[in-house]
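Enquirer: Sequence and predicted model, in that order:
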Amino acid sequence: MAEAVGQLAVPPDYLLIDGISTIPLNLPQKTIKKGDSASISIASASIVAKVTRDRIMMEYDQRFPGYGFAEHKGYGCASHLAAIAELGPCPIHRKTFRGVKEHVAP
């Protein structure tokens, strides 16, 4: 998350973080457990992030056919795990995740 904050076009004055861990940055910040339920700012950011990710997954569905990214958006459901088992991981798969690492050559 520190990398993402560092890439913002406008640097933030303050960070509200959904969770319990702070970010190793020299910025004032507040963590809020279950922040999306307690803060409209965090809830809004969560929606923006999900919509953005879903759009990216639609693009990945075109670049990596056969995995079904348009349907499951990259979540580890049965059809996604079956596609990984059949096709092997593609470049966007996180090689350390359960369901992927079992199909990565040592």
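Expert: Perfect, I can see it now.
Enquirer: When you work out contacts or count neighbours from here on, use the C-alpha atoms and nothing else.
Expert: Noted.
Enquirer: starting at the chain centroid, how far to the longest helix along the chain?
Expert: Assignment by DSSP state H gives helix 40-63 as the longest helix of the chain. How far helix 40-63 lies from its chain's middle: 8 Å, per CA atoms, centre = their mean, to the nearest Å.
Enquirer: From the chain's centroid, how far away is whichever helix or strand comes after that helix?
Expert: Going down the chain from helix 40-63, the next helix or strand is helix 69-72, by DSSP states H and E. How far helix 69-72 lies from its chain's middle: 14 Å, per CA atoms, centre = their mean.
Enquirer: Which residue comes closest to the residue nearest to the spatial centre of the chain once chain neighbours are left out?
Expert: By CA atoms, centre = their mean, the chain has its centre lying nearest to residue 53, at 7.0 Å. Nearest non-adjacent residue to residue 53, counting by CA to CA, 6 or more residues apart in numbering: residue 73, 7.9 Å away.
Enquirer: next up, a second structure to put side by side with the first:
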Amino acid sequence: MLEIENEIRSKGYKYIACIDEVGRGCLAGDVVACAIIMPKDLIIEGVKDSKKLTPRKREKLYGEILESSLALGFGQVDSKTIDKINIKESTRLAMKKAVLNLKDRDGNSISPDFILIDAEEIYLDIPQKGIIKGDARSHGIACASIMAKVFRDRQCEEIWGKKYSGYLIEKNKGYGTKEHREAIKKLGPSPIHRLTFLKNII
């Protein structure tokens, strides 16, 4: 899973920021992106697309990736902005924020010289490449996928699920499960629901 990163490094790029997002299709909560710079040639065993891992495995890998990463940054965009500018632009904005928030282990800001993204393009004057199904083809993007997923899931469980009880966000993570849709019909939308996503529900 390092072929893509190695090809980019062969062209002289050193700091490759790999990016992925989570929460794009949710009815509630922010869309979250992670940008990560990993050491050259490092492969963490078990890393693959976050959707194919159990929550316990993701949590374990989160710690391993955190310990191994050279730099890490998160970006998120809330439901009101998603409703205003649409989910595609919000995803790009979250990814841009993640890159701008990249910091090394000492807390110093890091600017990558190349960006590798899962099937997107972001508005930054940095060389970049979008990879279709990048989380299955790039180790770095798969790492970013896991970090973004755990980061967002924790917010669902520790913040949104508690603040807006009744929607079971701590369980459904904001996705449109049957229980979640029924709760929206019964309670109406909360402040973190994406109104543009609820047109067939309310």
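Expert: Sure thing, it's come through. All of these numbers come straight from a predicted model, not from anything done at the bench.
Enquirer: if we can go back for a sec, for residue 34 of the first structure, see how far away the residue nearest to residue 53 of the first structure is.
Expert: Separation of residue 73 of the first structure from residue 34 of the first structure (CA to CA, to the nearest Å): 23 Å.
Enquirer: Ok, residue 83 of the first structure next?
Expert: Distance of residue 83 of the first structure to residue 34 of the first structure, computed by CA to CA: 33 Å.
Enquirer: Please apply the same query to residue 103 of the first structure.
Expert: In this view, residue 103 of the first structure and residue 34 of the first structure are 34 Å apart by CA to CA.
Enquirer: likewise residue 80 of the first structure?
Expert: 28 Å.
Enquirer: neighbour count winner among those two?
Expert: Taking neighbours as other CA atoms under 10 Å, residue 80 of the first structure and residue 34 compare with residue 80 leading, 20 against 14.
Enquirer: Skipping adjacent residues, who's closest to the aligned residue in the second structure for the more buried one in space?
Expert: Using TM-score structural alignment, the partner of residue 80 of the first structure in the second structure is residue 180. Take residue 180 of the second structure and drop its neighbours on the chain: the residue closest to it by CA to CA, 6+ apart is residue 167, 5.5 Å away.
Enquirer: Could you report the neighbour count for that neighbour?
Expert: 25.
Enquirer: State the three-state secondary structure for residue 181 of the second structure.
Expert: helix (DSSP: H, G, I helix; E, B strand; the rest coil).
Enquirer: Is it in contact with residue 202, as I believe?
Expert: No. Residue 181 of the second structure is beyond contact range of residue 202, at 9.2 Å (criterion: CA atoms under 8 Å).
Enquirer: Which one's more surrounded, these two?
Expert: residue 181 (20 against 12).
Enquirer: which residues touch the more buried one?
Expert: Taking CA atoms under 8 Å, 6 or more residues apart in numbering, we find residue 181 of the second structure in contact with residue 201.
Enquirer: Output the contacting helices and strands for the helix or strand containing residue 99 of the second structure.
Expert: Taking DSSP H and E as the definition, residue 99 of the second structure sits inside helix 87-100. Applying 3 or more CA pairs under 8 Å, 6 or more residues apart in numbering; DSSP states H and E, one finds that helix 87-100 of the second structure makes contact with strand 16-22, strand 31-37, strand 71-77, helix 79-85.
Enquirer: So for residue 102 of the second structure, which of the ones you listed sits nearest?
Expert: Evaluated over those, closeness to residue 102 of the second structure peaks at strand 71-77, with 4.1 Å, by CA to CA.
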